[in-house]
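A.B. asks: can you look at this prediction? I've put the sequence above it.
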Amino acid sequence: AGTVLSANAISDDGSSIRLKTDSGQGWVSRDAVNPNPTLDRLPKVQANSDSPMQSFYFRTHPGGNLDCAQTPSVLTVQSPQHIKVNLTANGADIEMGSLITLQVLADGMTMQLTTLEGDAIVGKGTADEVDVPAGSTTTHCLSAPQNLGDDGNPNDQILGADCKWTQPRSATVFELEQGQTAQAILDRLGLTRTDLVIAEPTAAPTEAVQQPTVVPPSPQPPPTECPVGTNITHVVSAGENLYRISVRYRTSMGAIMAVNAITNAERIFAGQRLIIPCGVDMGIPSIPQKPPGPPSIPGNGQAPPGPPIFPTGVDCSRFRATSPLDGLNYGSNTFYWDGATGATSYRVNIFGMDEAKGALVASFDSRGTATSLTANITNETTGFGFKFAWEVQALFNGVVACISNRTTMPRAARSGGGGGGSSSSGSFTASWGCSASLTYKVNYANTPPGTTSVTVSYTGSGALASGSITNGVPPDPGSLIFSATGPSTASGGTITANPSSATLSLTGSPSC
């Protein structure tokens, strides 16, 4: 048996129990403890005087002036097993029964949440609610720095009001291995998760309310031995994920993916046999395993840390977007970046920050290992709007290994374009993208003279059926909206002006 913890209060709604420890107090969900009527007799604490919600502001600076490139600049939050906890981080309400990482991306204006194990929900009970399952990540824009914390400095940020949480995407191997490094640090420092259970109470005294106790179980056994330099075979069990398997054997998730030719970390299945390469560095040489003591060498008496090991052999340490950083042309733009050693190709992603509310609106792939590409950033390719952001991804055989900082900037206005209406002085233009979760939006302008309506046709996949929809004209410029019932992709889109039958192709395949 472990240390006994006292439960000394219950929340006013009865959903959370407050525990007292040597280092302070904390709250756990009532659902996480054994049913016990004694809990209802604990003193109730009003939400406005001592809320179960843990609230804080945080800042991270990935890739910026770090002496130790092997330590990821992320905040790792881990709940006890089978216990859901609630947090407010930078104004974001998060419910988690899991292991997550939080970070502010290098642009300083984007917060990212990645779920490594279990499940996390952001904005629960609101229109902005997003479920982030294990192996997924989501982002949200942040406000300008404000003075909100206890240090008296204007360095705190909260969720921005002009965007929403993005639909979760599969986390990259690099993002997952950042969390793997953090988990390995927790394991090696003995900060592993434990289940909490309420001990059976003894008879309560008549004048006083008995305080139930919470007893952590015995420590978990150490990870399965995986001798350095050898390979072993692991059979995947139901409910396992690649992240947890890599932590169990103290090896790199990227190395497991590479040796088993896995391109998507989420796509493993029960019964699958995996080769586990033992002893691949997870980037934490400063925290030795027991027995401690690095080998002695002349000079300083200990071996220096080796270079960081990155997933699939791609070195992300110097990878960054370099130009443009201050603005985009309307039309042709050339994007430049510092390459990632080992990458086989690159992809530039464009995000619409005003009209598309931060959604991905276009992607452009490089030719081989070239560290620049030229793309047209116009209404037809990236949609309407004057504020865009871009990032570049480094890929290894089609698998995303690194993601650069995301840079937000204005796009210049279209020169000499039509000013609206059905004027013949401008050309018929149209674009499409996501306006909200599960919602597609088609923007159009400068329809041919005499146009009375436009018809959009598209091929749907996922939870979107193929179809067409017609909108009356005027207005011009105008927009047309259609929705899906779940995550989906639209492709092969066209827009036709009636009755002239002038038709444009809608570029890209938005996923909403």
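C.D. replies: All right, it came through fine.

A.B. asks: when you work out contacts or count neighbours from here on, use the C-alpha atoms and nothing else.
C.D. replies: Fine.

A.B. asks: in the stretch 351-500 of the chain, what residue spans correspond to helices?
C.D. replies: Per DSSP state H, counting those that start in this stretch, the stretch 351-500 of the chain carries helices over the ranges 379-382.

A.B. asks: put this next to the previous one:
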Amino acid sequence: GGSCPTLVKQALAAIGPNCGGLARNTACYGFNKVGATFSQAVADDFFTKPSDQATLSTVASISTAPLDTDLSQWGVAVMSVQANIPDSLPGQAVRFILLGNSQIENAVAPPSTAPTPQPITVKVTTSANVRSGPTRNANVVGSAPVGTELTADGISDDNQWIRVTLSATVVGWISRDLVTSDADINTLPVVNGVPQTPMQAFRLKSDVAGLNCADAPSLLMVQGPKNVKIQITANGVDVQLGSTLIFKTTQDKKFQIGTIDGTGRIGNQVIPAGYMTEAGLDENGDVTGRFGAVLPIPKAELDQLQVLEDISPDVLNYKVTVPDRVVPITPRPTTVPTSTGTTVNTTGKADCTNFKATSPLDGLAYGENTFYWDPAPGATSYRLNVAGFGTTDSSGTNVTYDLFNAGQNFQMSWFVQALVNGQVACTSQTVTIPRQAQPPPFSASWKCGSSSGDVIVNYDNVPPGSSSVSITINSLETTQTYAVPPRSGSKTFKGFFSGNGYVTASGGQRIDLPNLVCSSSD
């Protein structure tokens, strides 16, 4: 066998001729050695050598072998996954590259053998929300104006909701009362949820125990087509990507998600390129609890991931470019602050030479702020101290801290400590800077308009940091979103006679609109 770096390069180059041009919903044996189980009996020589392919709907699991230079093996498998890409975009697919000591299980139920019914066209009669599930308790995934024609392929078991395709990548549910059709809606089959294609939901396990080669990572890389938002479910967690992400598990039962380029999203948590987050796993391998802070991928790991750039472009949507360093998410201000003291090394266990607080230096927002500092090599964690308010710990070189409850102080001081195994090793300079005044309270109200069926919604003082404000009127089954600024506005809705609603800022603040009855004129 060859050396570790040579074997890895050989494997990543070989998957191009072995698996290039892979059809959608297909798995390919990329490089020795790959194991697989199937949902049906297969021949003894099926999927046993490089370039062998299998239909993804029959695959139960795929495992790739750890690096072994003596046997010249480092398992690589390639999958072309449809995910939420509609059939109307036949050339597009999500690329899965499974590397090293890893295993992936298909968590999508096998397809039904029942005949697929013909979809029908429905027309929206009133501006309507499209939701992620057949209930008003499900979140809104989009909206459809009056007159929009949508393709419907199913109905809820209570006959109240229709499953529709809203866009190239969004499938959701719309109230049956808000659509009409020339076809018979009752012919639609009863369906549940939003359908998933093979491997769109999966459970991953990877292991680096005993591996002594930094050039041979064990992980899953997922790459979506450019400019298409992809929805997948990884170890029980819904993830959105418009980019290239990596997934792996650790020996201490953590599930890690990192972004190589573009952005990833878990709920409202955004993961920029060069950053990662992690959560714990239960005994079944599913995520339990919340994901932690979004932190820079450690430099040593970024160095290891550079090998992903050697993956043959024949099996990708576009060439992988791994960041070689992490660029801060937001620009750091250059204003010279009022500061006292200098960085102090109190234990000598970490290198404090370049350790200093770097942002914010010119002013604090009233509420949420993200603090940055330059690292102290050797530190195992860091602690942000906001004088007179509190502290919070971080394993990286930034942390977001909410000062909303810090009182009416117009000036505040902060500093950072570098810790080694819980003991303070370095203390940065103290930064004393002004803080924004408390903003006026966010408020909203509504009233009946002068014309029959009109209702007027007023909102004022949308909280700082919000990029938009949304108005939801439940009886109209509509949500309209408006850009901020301006931070105050007045909006008129038609076709309203009674009901309630709410106004929501993009930061999450919500104001309920009480029940209102507007009498109609004859």
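C.D. replies: Cool, the structure landed. On a predicted model such as this, the values are computed, not experimentally measured, just so you know.

A.B. asks: TM-score for this pair?
C.D. replies: The TM-score (TM-score structural alignment, normalised by the length of the first structure) is 0.34; 243 aligned residues with a C-alpha RMSD of 5.8 Å.

A.B. asks: I'd say residue 448 of the second structure and residue 458 touch.
C.D. replies: No: between residue 448 of the second structure and residue 458 there is no contact under C-alpha atoms under 8 Å: 11.4 Å.

A.B. asks: could you look up the SS state of residue 179 of the first structure?
C.D. replies: Judged by DSSP: H, G, I helix; E, B strand; the rest coil, the three-state class of residue 179 of the first structure is helix.

A.B. asks: wait, residue 18 of the second structure
C.D. replies: helix.

A.B. asks: now residue 302 of the second structure
C.D. replies: helix.

A.B. asks: tell me, how many residues neighbour it?
C.D. replies: Using other C-alpha atoms under 10 Å as the criterion, residue 302 of the second structure is surrounded by 19 other residues.

A.B. asks: so what's residue 360 of the first structure up against?
C.D. replies: Each residue near residue 360 of the first structure by C-alpha atoms under 8 Å, 6 or more residues apart in numbering is listed here: 349, 350, 351, 352, 433, 434, 510.

A.B. asks: what about it, distance to residue 95 of the first structure?
C.D. replies: 26 Å (C-alpha to C-alpha, to the nearest Å).

A.B. asks: from memory residue 336 of the first structure sits against residue 321, does it?
C.D. replies: Yes: counting by C-alpha under 8 Å, residue 336 of the first structure touches residue 321, with 6.4 Å between them.

A.B. asks: more neighbours: these two, which one.
C.D. replies: Each of residue 336 of the first structure and residue 321 has its neighbours counted (other C-alpha under 10 Å); residue 321 has more, 24 against 19.

A.B. asks: what about that one, distance to residue 480 of the first structure?
C.D. replies: Distance of residue 321 of the first structure to residue 480 of the first structure, given as C-alpha to C-alpha: 34 Å.

A.B. asks: and what of residue 256 of the first structure?
C.D. replies: Counting by C-alpha to C-alpha - residue 256 of the first structure and residue 480 of the first structure are separated by 46 Å.

A.B. asks: for residue 116 of the first structure, same thing?
C.D. replies: Counting by C-alpha to C-alpha, the gap from residue 116 of the first structure to residue 480 of the first structure is 38 Å.

A.B. asks: settle it for me: which of these two has more neighbours?
C.D. replies: Applying other C-alpha under 10 Å to residue 116 of the first structure and residue 480 shows that residue 116 carries more neighbours, namely 31 against 17.

A.B. asks: relative to residue 28 of the first structure, how far out is residue 131 of the first structure?
C.D. replies: 21 Å.

A.B. asks: sorry, slip of the keys, the one I care about is residue 489 of the first structure.
C.D. replies: Distance from residue 489 of the first structure to residue 28 of the first structure, by C-alpha to C-alpha: 39 Å.

A.B. asks: who has more neighbours out of those two?
C.D. replies: For residue 489 of the first structure versus residue 28, the count of surrounding residues by other C-alpha under 10 Å is larger for residue 28: 23 against 20.

A.B. asks: sorry, back to before: between residue 448 and residue 458 of the second structure, which one's more packed in?
C.D. replies: Higher neighbour count among residue 448 of the second structure and residue 458: residue 448, with 20 against 16, using other C-alpha under 10 Å.

A.B. asks: give me the number of residues near residue 369 of the second structure?
C.D. replies: Neighbours of residue 369 of the second structure (other C-alpha under 10 Å): 17.

A.B. asks: so which elements touch the one helix or strand it maps to?
C.D. replies: Assigned by DSSP states H and E, residue 369 of the second structure belongs to strand 368-374. Here strand 368-374 of the second structure touches strand 356-359, strand 398-402, going by 3 or more C-alpha pairs under 8 Å, 6 or more residues apart in numbering; DSSP states H and E.

A.B. asks: next, the buried residues of it.
C.D. replies: Buried residues in strand 368-374 of the second structure, counting neighbours by 16 or more other C-alpha atoms under 10 Å, are found at 369, 371, 372, 373, 374.

A.B. asks: pretty sure residue 161 of the second structure sits against residue 153.
C.D. replies: No: assessed by C-alpha under 8 Å, residue 161 of the second structure is found out of contact with residue 153, at 11.2 Å.

A.B. asks: following the one helix or strand residue 444 of the second structure maps to, which helix or strand shows up next?
C.D. replies: Using DSSP H and E, residue 444 of the second structure sits in strand 443-448. Counting by DSSP H and E, the next helix or strand C-terminal to strand 443-448 of the second structure is strand 455-460.
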